[in-house]
Each structure stands twice: as structure tokens, then as C-alpha cells.
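Trainee: predicted model follows, preceded by the sequence.
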Amino acid sequence: MHSKQELEEVHKRILPYIHITPVLQSGLLNKISGADLYFKCENFQRMGAFKMRGATNAILQLSKEQQQKGVVTHSSGNFAQALSLAAKSLGVPAYIVMPSTAPQVKKDAVKTYGGKITECAPNLKDREETAEKIMRETGAAFLHPSNNTNVILGQGTAAMELLKEHQDLDFMVTPVGGGGLVAGTALAAHFFGNNCQTIGAEPFEVDDAYRSLKSGKIETNKTTDTIGDGLKTQLGDKNFPIIQKYVSEIIRVEEAEIIEALKLIWERMKIVIEPSSATALAAVLRENEKFRNKKIGIIISGGNVDLSNLPF
């Protein structure tokens, strides 16, 4: 399906446009968890999240003619910012469809990065129809935030960097939203790890991926009442088969556990991360028997947090 070499090529392709992010450890968090934790800090990535990787790779894989016409996506969050900045770095126009309810700070960030925003009603149907209209009018190429093979491979490069630095990890743990990060991470763990299992972390409030793995088909959420605002989307037909094949399980966590993990990282590691990212540490703490004395890579997915709306 994919190969080690393919991930290497993706990494080489995007390297001029991304940061190789630091890996941090915390003696105290190791003690609390009873495990050896390696945090891959994508909150220090350009635009503040891992999504810069996938967005850059996806644009670079378009033909020159396609690039001139631009790219379009619908996203209220990090992919909107990632695609805008990646497009700006490559001199490509970016059209971003955002729900009218998206936080002003996110709209401002997209504008700073040069994305052209079109607002729509906050539902998937309107998002898709608005994006299609822009495609018809401009000829721009649609790039999905998580269900696009080039995006998935780009996201996998974070775990690949971590595994090249620490070959002997037993587990990789990432948050699960649309599935791009966990799918890319699982490919990296498969090709670059040494018997390294990938585990997804998901809030009980939006446990569509957990249910999808159980039922064998893509499930949806009726409500999305979680503090992990990056995790409200569902899996897609490109990433789901990879997740089925390479992700060993998905651990669900309570909202209180996410907040507790968020506080631990802010307080003890002195770094700013967004609530979605804390889900991975919350999963490790919740199932600490499983992870005891193991070496665990945790992908801190991003640090784009609304400072006026913190849960503590």
C-alpha cells in the first residue's frame, strides 16, 4: 500500500518548508505515568500544529498548472491555517471555507497567513457546497484536511522523525480527529519502528473512530460536546483502511481527564498545547497498567489555543 521509501521521499520534499520539532521529556510525568514518555512537540511546528506537514506535501504534489490556480479546503481550525501558510510559502493562492461560528482568533490567523476566507453556515453540507462553488469559479484543487493520501503521508513524518531519534519506542500515541495524524503515524511506526504499536486517543464525547474500528464501517457523532475542538471530525475512506490495518486500538478518555492532562503539561513542561493534544497523555494515564515501564512516543499535535477560553 505504502512504503518506507515513500515516507522518506515525502520528508525530503517538505523539509525546506517545515521545522524539525523538538522532543521533550519530563522526569515528573515519567514518574506519574510509570512510563518513559517522549513528547514530539508539533506545537512548535510552523503555524503551531502538525498539519503544516500534510498541507505542504499535498500542495507540492500538485502540478505547476494546478498550483497556479490555487487550493481550497473547508476547515475551522488548524488545517485552515496550515494550508494558508503552506500555500503562501509556495506562492500558491489558498481559498478557505470557514463556518461563520469559527473563533475570530482562527479567522485572524488564516488572514495573517494570506488565506482568502469565505464564510458559510456551520454544517458539513454548506461547507462542501461552498468549497465546490469556489472550485468551479477558480479551478482551485480541493485538499481535504485529513482524508487525502498526500496529507496523511505528510502527517506521518512527525512520528518518523521521532522514531529516527528513538528507535526503541514500544508505543506511539496520538489524538484522533479526522484520522490523518493517527493514520500517518501508524504508517511511520510500521515502517520505522521496531515492533512499535500505534494507539489512538479519543474523547468519549466524540468516539466515532473507536466505534468505527469495532463496527468495521465509518461511524459519525450525534453530538460533539468536547473541549478537544480539533477532534470533532470523522474518519474518511482514505485513512480508515490504514487505521484498520495498522492502529492496534483506540483509548477513550473523559473530558475531566483531558483537562487534567492539559494542566499537567502546561504546569510541568512549561509549554502551551491545545486541549486536543492533551488527549494522548490522558489516554496513557488512564490505562497506565498497559504502559507501565514502556517507552512511549506522544505526538503533541498542536498549540493553537484560545487563551481567552481556557478550562483552568
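Mentor: Structure's in. What do you need? Numbers count the residues shown, from 1 in each chain.
Trainee: rest of the way, CA atoms for contacts and neighbours
Mentor: Noted.
Trainee: contacts only, for the residue of the chain most remote from its centre.
Mentor: The C-alpha centroid of the chain is most remote from Glu137, which lies 29.6 Å away (CA atoms, centre = their mean). Contacts for Glu137 (CA atoms under 8 Å, 6 or more residues apart in numbering) come out as none.
Trainee: in addition, the following structure is provided for comparison:
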Amino acid sequence: MNIDMIRAAAARLEGHARRTPLLNSPFIDEIAGRRVWIKPECLQHTGSFKFRGAWSAISALDEDLRDKGVIAYSSGNHAQGVAMAATRHGITSVIVMPSDAPTIKIENTRALGGEVVLYDRETEDRDAIGSALAEERSLTLIKPFDNPQVIAGQGTTGLEIAAQAAEMGVTEAQVLVCCGGGGLTSGIALALEADAPGMRVRPVEPEGFDDVARSLRSGAIERNARTSGNICDAIISPEPGQMTFPIMQRLCGPGITVTEEDALRAMGLAFLRLKLVAEPGGAVALAAAICRQDEIEGEDVVVTISGGNVDSALFAKALDTAL
């Protein structure tokens, strides 16, 4: 993995992915005690940053291999990104999804052209299911984070952050990234290392599912005891990726954890102050900025809102929390 791969992915994404803005709200600044710059990937195609990595990976495949179709496993955002990218390439996509994924994500994946295969994440192994289907149907597996072209695609978010922050006069900041397996976190870290060396990435995770934070502390990959049971479903992975962890270990600062209540409050504030719809997992970085101020340094902080695919009932609860 290197910056050249990220720049090449950016070229392939040109005209296909949205260049999301970098936003600011004085109301959120006051709560956080510093300037907060928000990168809203909830405005990306399919409602999350995952479209970037999916398009990058699929567009990089040899044509003969790509035409046979692709397979992915995901709780919803990677699923939708792969389904949309595959459909726009005119190829088949099979998506392995947990049966407890939000209904809207399952329905959207099907609507975008993906063939959905459901599994029980407590009793079944999604990797094993995905690998078996890939071999049986000659499909190329597009992993959600441990794929160099996926990481490169997610890294284009970091290229945009560096350029947009510089336009605002910001060259030094901690960059809080919603973190599951580490694809977005490691991709942004690589991009900033090249284009904004004064910025340092900090992964943010939900309490009880902080495998990346623990791994960074111990220096070895740590696994979560559970793989479900938190509203931040979009960023719950069993453990950091084999490709992503070494990058995060080299480039990232200590991880930050937030509660479900923190995430709900951040969701509500994002809507009330910026009219952005964030899902719980996509709001944890903003939650860290407003609820964990003492763990952050500097006058500026950049946060990602990594996704906005949330069921209406949960979103209503978030609004009640923020009022």
C-alpha cells in the first residue's frame, strides 16, 4: 500500500464518486471547545464512504475477471457500495449480510442490484461463507477492508481532507475517523502522511468493541469478545485487518472510545446543526469530538461522518437525545 495507489484510485473515481465537502458549525465548535471540521461521507453515493473502496477495487480488476462478478460480506454499507459499483459496471454482485443488519441496508442492497445472502453472525462465519460462494461461482471476493484497492479507494477521502483543510488554513489537526476493520482509517492516514503531515489520525470505536484501540496499545492484533449487540453495527468487526493494522500502528495516534449515548447525541447534533443524517457507527468520530474533548489536542479537529444509513426509529431516538 502506498500513496501512488491512492492517487491512482482517485483518478479512477473521478466522475463517479462525490467530492464531499468539509463543513463547520459554530454551535458544534462551542460544545467541543475547538473548531470541528466535518467530512460528511454520509453524502457519498449509497450514504457512506464505502462506495469509494468498492469502485476502486472493482475498476482495478482485469476485465475478464470482473465480468464473472464479485462477492462481498458486510453489515450494510460495504454491501451497498459494492452492489452499486458492480451494477454500474454491468456485472453481478452477491452480498453476504448478517440477518440482524438494519432492514434499510438489506433492502437498499437489493434495490441497488445485489443478490443478498443472509447469515447469523453469532453462529456462522461470514469469511467462510463468502469464500465458499466465491469458489463455487467463480466470483472475486471484495473484502470490506483487507484489500489494497479498497484501502486505496477509502484513502481518497484523506486526499480531499488534506486539500480542503489547507483551503481553510488548517494544516495541523487530529483527524478522528470512525473505525471498524481499519480500511478508512489506514487509507486516510496514508493520504495525510503524504499530503498533510501535520495531521494525525485517531481511530474512534464504540465501547466494548474497541479492538483497534486495544491492538494499538498492545502492539498486536486484539479480537473483540462479541461481534454484535451495539447500535454502531456499521463499524463492528471481529478484529483489525492484517493489512490495515500495520499501517495504523505506524501512523495513528491512540484510539478513542465512545458510548452508544454519545453516538446518539452526535447524530442528533449533526442533524440539528448541519442537517446531516448520520448513523450511529458513522457518528462516533463526532461523538469523540464533543464528548471526549480532554483526549484531543489542538485548536482544530477533523472528524468523519462515515455513513448515514439509519432506520427511522433509531434516528428519532437520536433526535430526542440531542434536544
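Mentor: On my side now, so go ahead. Not measured: the values here are computed from a predicted model.
Trainee: mind checking the TM-score on these two?
Mentor: Superposed pair, TM-score by TM-score structural alignment, normalised by the length of structure 1: 0.94. Supporting alignment: 311 aligned residues with a CA RMSD of 1.7 Å.
Trainee: distance of the residue farthest from the centre of structure 1 relative to Asp126 of structure 1?
Mentor: 17 Å (CA to CA, to the nearest Å).
Trainee: repeat for Gln104 of structure 1
Mentor: Taking CA to CA, one finds Gln104 of structure 1 at 19 Å from Asp126 of structure 1.
Trainee: which of these two has more residues huddled nearby?
Mentor: Asp126 (17 against 11; other CA atoms under 10 Å).
Trainee: what's near enough to touch that one?
Mentor: The neighbours of Asp126 of structure 1, taking CA under 8 Å, 6+ apart as the test, are Cys120.
Trainee: ok, back up a step: trace the residue farthest from the centre of structure 1 over to structure 2, please.
Mentor: Matched by TM-score structural alignment, Glu137 of structure 1 corresponds to Glu136 in structure 2.
Trainee: tell me which element the spatially most central residue of structure 1 falls in.
Mentor: Closest to where the C-alpha atoms of structure 1 average out (CA atoms, centre = their mean) is Leu181, at 4.4 Å. Secondary-structure element containing Leu181 of structure 1, defined by DSSP states H and E: helix 180-192.
Trainee: the helices in structure 2, which residues?
Mentor: If DSSP state H is used as the criterion, the helices of structure 2 fall at 3-13, 26-32, 50-60, 63-67, 77-89, 103-111, 126-137, 148-167, 183-195, 211-218, 244-251, 260-274, 284-291, 312-322.
Trainee: what packs against the last one?
Mentor: Right, helix 312-322 of structure 2. If you count contacts as 3 or more CA pairs under 8 Å, 6 or more residues apart in numbering; DSSP states H and E, helix 312-322 of structure 2 packs onto helix 260-274.
Trainee: give me the mean distance between the helix it packs on and structure 1.
Mentor: By mean CA distance after the TM-score superposition for structure 1, the fitted helix 260-274 of structure 2 averages 1.7 Å away from its aligned residues in structure 1.
Trainee: could you tell me where that helix falls in structure 1?
Mentor: So helix 260-274 of structure 2 sits over residues 255-269 in structure 1, by TM-score structural alignment.
Trainee: any buried residues in that stretch, and which?
Mentor: 255, 257-265 (16 or more other CA atoms under 10 Å).
Trainee: using a markdown table, lay out these together with distance to Leu7 of structure 1.
Mentor: Output for the buried residues of stretch 255-269 of structure 1, formatted as a markdown table (distance: CA to CA, whole Å):
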| residue | distance to Leu7 of structure 1 |
| --- | --- |
| Glu255 | 34 |
| Glu257 | 33 |
| Ile258 | 31 |
| Ile259 | 34 |
| Glu260 | 34 |
| Ala261 | 31 |
| Leu262 | 31 |
| Lys263 | 34 |
| Leu264 | 33 |
| Ile265 | 30 |
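Trainee: from the residues you listed, which two are the most distant?
Mentor: The distance between the two most remote of the buried residues of stretch 255-269 of structure 1 (CA to CA) is 15.6 Å, for Glu255 and Ile265.
Trainee: can you tell me the closest non-neighbouring residue to the aligned partner of Thr220 of structure 1 in structure 2?
Mentor: Correspondence of Thr220 of structure 1 to structure 2, assessed by TM-score structural alignment: Arg223. The shortest distance from Arg223 of structure 2 to any non-neighbouring residue, by CA to CA, 6 or more residues apart in numbering, is to Glu239 (4.7 Å).
Trainee: show me the contacts for the one you found.
Mentor: 181, 211-212, 221-224.
Trainee: pick the one among the residues you listed closest to Ala234 of structure 2.
Mentor: Nearest member of the contacts of Glu239 of structure 2 to Ala234 of structure 2, counting by CA to CA, is Gly181, at 10.2 Å.
Trainee: how near is that closest one to Phe27 of structure 2?
Mentor: On the measure of CA to CA, Gly181 of structure 2 and Phe27 of structure 2 end up 32 Å apart.
Trainee: same thing with Ile6 of structure 2?
Mentor: Counting by CA to CA - Ile6 of structure 2 and Phe27 of structure 2 are separated by 34 Å.
Trainee: so the two - more neighbours on which side?
Mentor: Ile6 (28 against 14).
Trainee: touching, the more buried one and Ala191? I think so.
Mentor: Yes - taking CA atoms under 8 Å as the definition, Ile6 of structure 2 is a contact partner of Ala191 at 7.2 Å.
Trainee: overlap in contacts of the two?
Mentor: 155-156.
Trainee: can you put the helices of structure 2 in TSV and add distance to Ile305 of structure 2?
Mentor: Formatted as TSV, the helices of structure 2 follow (distance: least, CA to CA, whole Å):
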stretch	distance to Ile305 of structure 2
helix 3-13	20
helix 26-32	14
helix 50-60	12
helix 63-67	30
helix 77-89	13
helix 103-111	17
helix 126-137	26
helix 148-167	11
helix 183-195	11
helix 211-218	18
helix 244-251	19
helix 260-274	9
helix 284-291	7
helix 312-322	15
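Trainee: which of the ones you listed is buried the deepest?
Mentor: Stretch with highest mean neighbour count among those: helix 284-291 (a mean of 29; mean count of other CA atoms under 10 Å).
Trainee: so how many other residues sit close to Asp306 of structure 1?
Mentor: Asp306 of structure 1 - counted by other CA under 10 Å - has 13 other residues nearby.
Trainee: kind regards, and thank you for your time.
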